[in-house]
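**Student:** Have a look at this prediction, sequence included:
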Amino acid sequence: MKAIVLTKAGGPENLHLAEVEKPSIKENEVLVAVKAISLNPADVKPKYTDKMLDSMYGKNRPVILGWDIAGTVTEAGTAVTDFKVGDTVFGMVNFPGAGKAYAEFVAAPEAHLALMPSNVSFEEAAATTLAALTALQILEGKINKGDKVLIQAGSGGVGHFAIQIAKSFGAYVITTASAKNKDFVLSIGAAEAIDYHTQKFEEILSDIDFVLDTQGGQVLVNSTKVLKDGGTVITTFGMDMPEEAKAIAEKGNKTVSNILVHSSAKDMNTLKGMLESGAIKPNIYKTFAFEDMADAHREVEKGRTVGKVIVTL
């Protein structure tokens, strides 16, 4: 089968199309013929250093990157009960770990997938994986109807799902976005949009119940400042929490923590229901052919995507 492999640590130029052996499946796995792949910052950043590659994929080279897929089941393991050959499925495979998604076929645990809704394309399904799971796992059970929720970088992959999910939970959603993306974030459920180029959200907002942060650093510190006493901020950015954020949280009985998304069929099925009902809709920013994976990486690395970058097979 064809796969995009990373031969050594470095830039997108190190991603190469290669012929590799089709994976075999375990009893609890299905083999998926991949139709679409979604890219994330978590795809593009680790490739630059051996240390990050080793921690996520092991020391073997070449490696196959990626986690987010949508496609058709072509084989099912003997212990699989939820899927059969011919089913269309989507999910984030083996995160954290090696999903090996940049390939024509992917061996995926049954426990990481859901059936695709009939009202979405393979591209839309693939988009509604890591970023959407991150938003859901941060927000579900953490916010209540009527809460004032701040979503940082609302036009991004995680952000645009978080706005829609928080809105569906009944929250009053505020977000940060550039002026050119204001109309977009308002159209998907934000009640207010703060232009981070010309405005300082920490000087405008107060008494926020919950903040979803994707930026880290000073943005995380300032997010903690706008919380009401007893409020919560959860960040996706790294594991090193700024000491200033911790100090602010302690003074106001606030909670500041981070999260690492994990593969979950249960959560994928929640997203499936949201797609079916129209509560969420992914925004496909750009689509690339499988052979142009390096260009897709370069697009994500610009940090200006509105929604998701997708690769199709």
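**Tutor:** Cool, the structure landed.
**Student:** C-alpha from now on. contacts and neighbour counts both.
**Tutor:** OK.
**Student:** contacting residues for residue 260?
**Tutor:** Taking CA atoms under 8 Å, 6 or more residues apart in numbering as the criterion, residue 260 is in contact with 134, 236.
**Student:** Put this next to the first one:
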Amino acid sequence: MPKQVIVQSSIEAVDIIHTPIPDPQAREVIIQVKVSGTNPKDWKYPLWKNNSHNSGDDIAGIVYSVGKDVYEFKTGDRVAAFHEVGTKNGSFAEYAVAPDWTTFHLPHNVSFEEAATIPLASLTAAIALFVDMKLPALYMLKEPADSGEEKVPILIYGVTSAVGAFAAKYSRLSGFSPIIGIAGRAQEFAKTLADYVIDYRDGEDVLVAAVEEVLAKERLSSKVPNVFDAISENGTLETTLRFLDPNGGTISTALPTRLFARDKGNFKYPPGVKAYNSAVVQVHSIHKDFGYIWSRYLGRLLEDGRLKGHPFEVIPGGLQNLKNEKASGSKYIYRIEDTEDASFMDALSGQGAGGQSLKSQSRENSHPMKDFPFPSR
């Protein structure tokens, strides 16, 4: 019987369970998983709303079966998909379930490994930029672009994270310039994504001064009109306030300010700022049409080479490495068919032989995300 992996809240242990291949609902696609991606939420909020949850959401594989109302996919199709967060049958399994509107065909030039880096991160970036911030999408760009048009800058904090990188790629394709990227260790990768790269490790004052220097060099206003904070914790929310235009600026955050601001009760943006906490789970609720449209568009962008997946590593201990902030400019993925039960458990939890934890002895997940009531429906 096919297996699934259940990640415990401590992420130091996982359980292997065996369940039948799911039967698809009317608008669902059952996918034989070849490669699964991982995301920070898999350790920050692994159990979601119940005590036995397969938290994987990035799927790449082959269609096994489809629901009665699915007409775009058939058995044997190569696809990638964004599983509905918080529901059963995620991607840490041999067979996973996804709605048809967040499933897309894979072009022949895209491997399952590359595909597994794309669904959640790319849709998060798209929701942030084009739904919440209401920036002009790349398909609205004039062809060819008018080089005489006024420059419109955008700053992306965490530009080498998977979400931040996709935001930078979309911004480039949409004609935003200059793209200012804030990054840390993965400086070389950041330089492939942004026009200017600023290292946050030099300190907040140096960072803010560097942003102002870039704007002056480009003969732009001293404040940034568009900011996407793909990190949204450990002080980034407060830092962005220092260079965001208080009179007409727009900002999207990956995490909610009420949980991640330093002064949670009093943090607020100036009245002239439009601020959003962008929740990708809304492509499965209030933004289904956008999820459908953008998922199909992803296939086109990947096929003609305008968009690439995120750099990836196939590595044991992925969730522990994410928690310990070892990931830098890459995404951890798992090849399902290459893993036996024991190694799959070790790969997700970071345990060694005999189940000995290699990392923290804490048995509880204390990350604030675990208590956040995400708007899944």
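**Tutor:** Yes, it's here. Being a predicted model, the structure only gives us computed values, none of them experimental.
**Student:** Which stretches in the stretch 251-377 of the second structure count as strands?
**Tutor:** Using DSSP state E, counting those that start in this stretch, the strands of the stretch 251-377 of the second structure run over 272-277, 312-314, 331-335.
**Student:** looking at those strands, which is buried most?
**Tutor:** Scoring the strands of the stretch 251-377 of the second structure by mean neighbour count under mean count of other CA atoms under 10 Å gives strand 331-335 as the most buried, with a mean of 24.
**Student:** residues in the first structure aligned with that one?
**Tutor:** Aligning strand 331-335 of the second structure against the first structure (TM-score structural alignment) gives residues 308-312.
**Student:** nearest to residue 163 of the second structure, of the strands of the stretch 251-377 of the second structure?
**Tutor:** strand 331-335 (10.5 Å; CA to CA).
**Student:** mean offset of the closest one relative to the first structure (after superposition)
**Tutor:** Strand 331-335 of the second structure, aligned to the first structure and superposed, deviates on average by 1.0 Å (mean CA distance after the TM-score superposition for the first structure).
**Student:** Against which helices or strands is that strand packed?
**Tutor:** strand 28-37, strand 312-314 (3 or more CA pairs under 8 Å, 6 or more residues apart in numbering; DSSP states H and E).
**Student:** Just tell me what residue 251 of the second structure corresponds to in the first structure.
**Tutor:** With TM-score structural alignment as the criterion, residue 251 of the second structure pairs with residue 233.
**Student:** List the buried residues in stretch 9-26 of the second structure.
**Tutor:** 9, 10, 11, 12, 13, 14, 15, 16, 21, 24, 25 (16 or more other CA atoms under 10 Å).
**Student:** How far off centre is that stretch?
**Tutor:** 22 Å (CA atoms, centre = their mean, to the nearest Å).
**Student:** And for stretch 226-240 of the first structure?
**Tutor:** Taking mean C-alpha positions (CA atoms, centre = their mean), stretch 226-240 of the first structure and its chain are 18 Å apart.
**Student:** Identify the residues contacting the equivalent of residue 129 of the first structure over in the second structure.
**Tutor:** Using TM-score structural alignment as the criterion, residue 129 of the first structure maps onto residue 119 of the second structure. Shown in contact with residue 119 of the second structure (CA under 8 Å, 6+ apart): 58, 59, 80, 81, 82.
**Student:** how far away is the fourth one from residue 128 of the second structure?
**Tutor:** With distances defined as CA to CA, to the nearest Å, the gap from residue 81 of the second structure to residue 128 of the second structure amounts to 19 Å.
**Student:** Of those two, give the one with the bigger neighbour count.
**Tutor:** residue 81 (30 against 27; other CA atoms under 10 Å).
**Student:** So the more buried one lies in a helix, does it not?
**Tutor:** No: counting by DSSP: H, G, I helix; E, B strand; the rest coil, residue 81 of the second structure falls outside a helix, being strand.
**Student:** now it, nearest residue through space, not along the chain?
**Tutor:** Using CA to CA, 6 or more residues apart in numbering and skipping the chain neighbours, the partner closest in space to residue 81 of the second structure is residue 103 (4.1 Å).
**Student:** What range does stretch 273-284 of the first structure cover in the second structure?
**Tutor:** Taking TM-score structural alignment, stretch 273-284 of the first structure hits residues 300-311 over in the second structure.
**Student:** quick one: the helices in the first structure?
**Tutor:** 41-44, 50-57, 122-127, 130-139, 157-168, 182-187, 201-204, 217-225, 243-251, 265-277, 293-301 (DSSP state H).
**Student:** Of all those helices, which one comes closest to residue 310 of the first structure?
**Tutor:** Here helix 122-127 is closest among these (CA to CA), at 6.5 Å.
**Student:** what about that closest one, distance to the chain center?
**Tutor:** With CA atoms, centre = their mean, you get 12 Å for helix 122-127 of the first structure.
**Student:** now swap in stretch 80-91 of the second structure and tell me
**Tutor:** 14 Å.
**Student:** Kindly report the same for stretch 267-282 of the first structure.
**Tutor:** With CA atoms, centre = their mean, you get 14 Å for stretch 267-282 of the first structure.
**Student:** Please apply the same query to stretch 247-264 of the second structure.
**Tutor:** 17 Å.
**Student:** For the residue positioned nearest the centre of the second structure, give me its contacts.
**Tutor:** Closest residue to the average C-alpha location of the second structure: residue 121 at 2.4 Å, with CA atoms, centre = their mean. With contacts defined as CA under 8 Å, 6+ apart, residue 121 of the second structure is in contact with 162, 163, 166.
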